[in-house]
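In: The following comprises the amino acid sequence and a computationally predicted model.
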Amino acid sequence: MKYLYLFAFAALFWACSESNMAGGTSEEAEGIVAIKDREVAGVTQKGPFLVGSSVTIQELDGKTLIQTGRSFKTSVKTNLGDFAVKNVNLASQYALLEVNGYFRNEVTGKNSEGMISLNALTDLTNRNNVNVNVLTHLETDRVLNLVQKQGMSFADAKKQAESEIFSSFSFTSVLEFPEDIDIFSGGNGDALFALSVLMLGNGSVADFSERLALAARSFAENGEWHGQEKAEVADWAYQIESEENAKNVENSTLSRIWENVDSWNPLYEQTYFNAPYIDGFLYLFWINEYNLGPCDKNHSGNMKKVANPHSKYFNKEFVCYYNDDYRCTDDGIGCRWLLAE
């Protein structure tokens, strides 16, 4: 009888071992991967967060994305917003990054007068770099909503949230994950910087925080951003983008923004980033909000009224201008909507 019990125990042990070898742990079978001794680094950008700003990595439950209460903290190392957190150990690959502090204001050219907080929600399975910016912040609550309330997978929720946000700003050419984008990287970085400028506007940090919160809540609930504050952003985008393209305009707002960003390059060192080009992104944003439609050779001379009732240009007429001397592009080069006066 003793040998029978030993045989049964050995058989059970072997079956369990076979199960673990074939399928791993139950968490692995459900796609949950623990993060071990990882260094997580990146840049924090509104404009860049200032040295000393706090950065926190929050551990999330692998199934619910609820914070477990375990966290890893560090601070921004330089005024370019960079950070690194060493020896990160998490129960799942999903993490929420939070940055809080002052930032370089690209519109005023000064450090911000108040502190802000931005978040980023990410999957650390195959990445060590996570950037935190306005795009990552806007998508965070939307992803949580899609996963926690609608039962979507993390990957599908991220894909949908990013598509919705890019579409809302008419930045359909952006293909990277938001946490991969750096405002100084060119290309998608230009789109991110345009978005940062749009959300900041020429108001206070309190105005920016309120606008960002309203947009994030709207995205979280509906996957879209509506409301009077978006029309106000579009009006400001129209004014500064059109100002830049007007003749005999000196010291335009966009020129000052470019000079402010260029001044962030460290003194006595070779310049290693250039101020992003954002004119075209601002143009795409405001013509979409005004619902003006395409402007090209086939629409040259067409007149259309602004359809957004929240805009101060509501019912004002715009005319499609086409210049035969230039190649017509979607971002307003060679053909653009102009206010009919």
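Out: All right, it came through fine. Numbering: from 1, shown residues only.

In: contacts and neighbour counts: CA atoms only from here.
Out: Fine.

In: Spatially central residue for the protein, please.
Out: Leu135 (1.1 Å; Cα atoms, centre = their mean).

In: Quick one: residues contacting it.
Out: Contact analysis of Leu135 by Cα atoms under 8 Å, 6 or more residues apart in numbering lists Ile165, Pro178, Leu192, Leu195.

In: Run through the strands of the stretch 51-200 of the chain in chain order.
Out: Taking DSSP state E, counting those that start in this stretch to define them, one finds strands in the stretch 51-200 of the chain at 54-60, 67-75, 82-90, 94-101, 116-123.

In: got another, please set it beside the one above:
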Amino acid sequence: MTPTGASYTTTIENNTGDFNYGSLKMNSPYAKLTADGYFFNEVDGELSTSTIKLNAIVDLSDNSTINVNIVTHLKSQRIVYLVTSKGMSFADANKQAQKELMTAFALQDYATKDASQYSIIAGDDAAGALIAISSYVLSDRSEAEIVEFLSKLTNEFSSTGTFTDSTKEQLKKTKNYLNGKLEDINQNIVNRYKELGYNVSVKDLAYYFDWDNDGIAGNEIDGNSTVELSQSQITVPMEGGDYTITVKSDKQYYFEAPSTTTDGDSFESITPGGSVNEDTYFSSLYENGYVIKNMEYSKEIEGNTIKVHVAPAQFKAQKSVSFPLFNARGKQVAEITITQDGNPNMKSDRVNLGNDGANAVSYAFSCFRDAMAKVYQLEGNYSLQTNHTPFRADDSGISNAWQMFYKSLNLMSTIKRVDANALGYYQEYLNTYFALAYYAMTAYWGGVPYITEFGVDVAQNIARTSEQELLTQLAVSLKEAMPSLDEKKNESLSNVNDALFVSKDVARVVLAYVYMNQKNYSEAQSLLEKVVNNGYYSLENTTLSKYANNSECILGLAVQTRSGESVHPCLDYKDVILSLAECYYYNNNTSKAKQEIDEYCSKKSLNIDKTDIIKAIATLRYKTQTPFFLSFIRRNNLGGSFLGLADAQLYQLLWPLPSSDLNYNPQLTQNPGY
């Protein structure tokens, strides 16, 4: 292993890397070959901008054809060490170095073929192993870092036949980075050689990495993207129980995979499937004395058997929880869902909000209040115009109202989700607010994206639900919510708990409006009559259209201003009376309709033409600025005869969707005319 001093130089002849020294007279069969030049980085698919040197120490008497590559380079100094320090023959040293190096990368199954015969374009197992080791070196590194890391590996391996613990950990991180790159690496090699005029194939590179860290590459892979389970849905009674699931595979699967995918080689490994539990954010969703109880369960996996133990339920509403199953690469291959019945005997008295809950609900309702106040302001300004200038899609008021609605819905969705995983107490109250928000949006925009479960960027991929389909969904939701609501006068201004615990009348009014827009005036009339007959609300002897916390306010949310407390309208008794008159008219009870109109005019000191009942209702709505005026105009086809819109202007009864959201969400379509 001492250089003789003889040196020969040649050049690479073609794109397959061929070189030829011709006939050489040598005193020894052992030679050190050094390849020096630019290289193709199969990880990023780019040619290098700087050069690299790779070595191979070989016995030329055994081979007339030699390949120089990453593997020959990494073991070259180890061969020298074993011969010079351990007195081994070249053949034994070469064989041992080859076995040690391939074992260090869990590729010992491919150690019998000498690395000097490995070819990246051979399409065999040796090629797969070579590409894997090369990728470990290249990874997510600059060219200077590649040279440095290669030197580090070579030096460590030369004297010990393995790598240090810190380097092994680094290689695990590298493996996690390469996990998401293997298909690209494969294609990069195929494409590169295709550009050079050669057709090469590359085996599935996943089989040349040790994902489960058992020291053998590829033995953990079954080639499937999913795995079959004896059951993936477990239904558990409130008493709990023990359950067994069989994984129908001879490979090992994991709750937390030994390997995963990272975005960079320097990142720490991240266990897949981890997420922030919202319950930890709402440490005091409920008032003192009420603790959020989640489903308690444990799980273990041994071989192809999963055992699950579920404790007795400590919550009232049914709950579900899911956990993933991963293969060794960290790819989710299955999901197991546990659904447990709640305990109906859990305490069900009124549960007020705790500090975190009160803050969250207050913020959600403030966004909802601002959205409602903005659409009423926009509606009033438009209705009072003589020329009725259409809104623009980039109008800041339109955009602000739209964004506030969805912001409030998103916030309420989060509160609902946390509550559903605990006592499940606030669901129907929040569902009523949900329905009111979406009804309001249909009144002004028609069909809108109907989102009940918000998540990261979910809104950018949701198309509009048609107005009629959305109304049908809202009717179902409101009918389901109503039995859980209280029969009382709704008090929404005194504190956040009163605002949350809406009365049955709130749901009745919203459901009646839904029915009216579906032309189901019979059902709407019954609901509105119930609200009137309850006697909780009455018309005020005033002509003022400004809202106040009085007997006309069914649902109002307060805001503090410099001049004091101001009420923002949500639902209003004036609208109930005029809506009831409309129902009487369409249900062929003209006398009742006129009676409601007469009482309304008397209370408001108004004298109007009552010849045409529907136009009389329109006049009263116009003069007292009741909510959802444009929705009334639209369903009664009064855009032309009452508002004076030409046929070409009738599209203005629906507003434009904000242009910013159209740009953000390719699934959205604009309303006609804008």
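Out: All right, it came through fine. Everything numeric in this text was worked out from a predicted model, so none of it was measured.

In: Send over the TM-score of the superposed chains.
Out: Overlay of the two chains. TM-score (TM-score structural alignment, normalised by the length of structure 1): 0.64; 251 aligned residues with a Cα RMSD of 3.6 Å.

In: ok so, going back, now the contacts of Leu135 of structure 1 as CSV including neighbour count and distance to Val233 of structure 1?
Out: CSV is the format used below for those (neighbours: other Cα atoms under 10 Å; distance: Cα to Cα, whole Å):
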residue, neighbour count, distance to Val233 of structure 1
Ile165, 22, 15
Pro178, 26, 21
Leu192, 28, 15
Leu195, 23, 10
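
In: nearest to Asn105 of structure 1, of the residues you listed?
Out: Lowest distance from Asn105 of structure 1 to those (Cα to Cα) belongs to Leu195, with 13.6 Å.

In: looking at it, Gly161 of structure 2 is touching Arg78, isn't it?
Out: Yes. Look at Gly161 of structure 2 against Arg78 with Cα atoms under 8 Å: they come within range, at 7.0 Å.

In: joint contacts of the two?
Out: Common neighbours of Gly161 of structure 2 and Arg78, using Cα under 8 Å, 6+ apart, are Ala97.

In: Give the aligned equivalent of the residue nearest to the centre of structure 1 in structure 2.
Out: Structural alignment (TM-score structural alignment) places Leu135 of structure 1 against Val71 in structure 2.

In: ok so, going back, among the contacts of Leu135 of structure 1, which one lies nearest to Tyr277 of structure 1?
Out: For those, the nearest to Tyr277 of structure 1 is Leu192 (10.5 Å; Cα to Cα).

In: Skip the chain neighbours and tell me the closest residue to that closest one.
Out: Counting by Cα to Cα, 6 or more residues apart in numbering, Ile183 is the residue found nearest to Leu192 of structure 1 once chain neighbours are left out, at 6.0 Å.

In: Give the equivalent position in structure 2 for that neighbour.
Out: In structure 2, Ile183 of structure 1 lands on Ile120 (TM-score structural alignment).

In: contacting residues for the alignment partner in structure 1 of Glu42 of structure 2?
Out: In structure 1, Glu42 of structure 2 lines up with Glu106, judged by TM-score structural alignment. With contact set as Cα under 8 Å, 6+ apart, Glu106 of structure 1 has these partners: Gly47, Val197, Ile257, Asn260, Val261.

In: Mind checking which of the residues you listed are in helices?
Out: Val197, Ile257, Asn260, Val261 (DSSP state H).

In: hmm, back to that, can you put the strands of the stretch 51-200 of structure 1 in TSV and add mean neighbour count and distance to Ala340 of structure 1?
Out: Formatted as TSV, the strands of the stretch 51-200 of structure 1 follow (neighbours: other Cα atoms under 10 Å; distance: least, Cα to Cα, whole Å):
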stretch	mean neighbour count	distance to Ala340 of structure 1
strand 54-60	21	49
strand 67-75	15	51
strand 82-90	18	46
strand 94-101	22	44
strand 116-123	22	39
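
In: out of the ones you listed, which comes closest to Val174 of structure 1?
Out: Going by Cα to Cα, the one of the strands of the stretch 51-200 of structure 1 nearest Val174 of structure 1 is strand 116-123, 17.5 Å.
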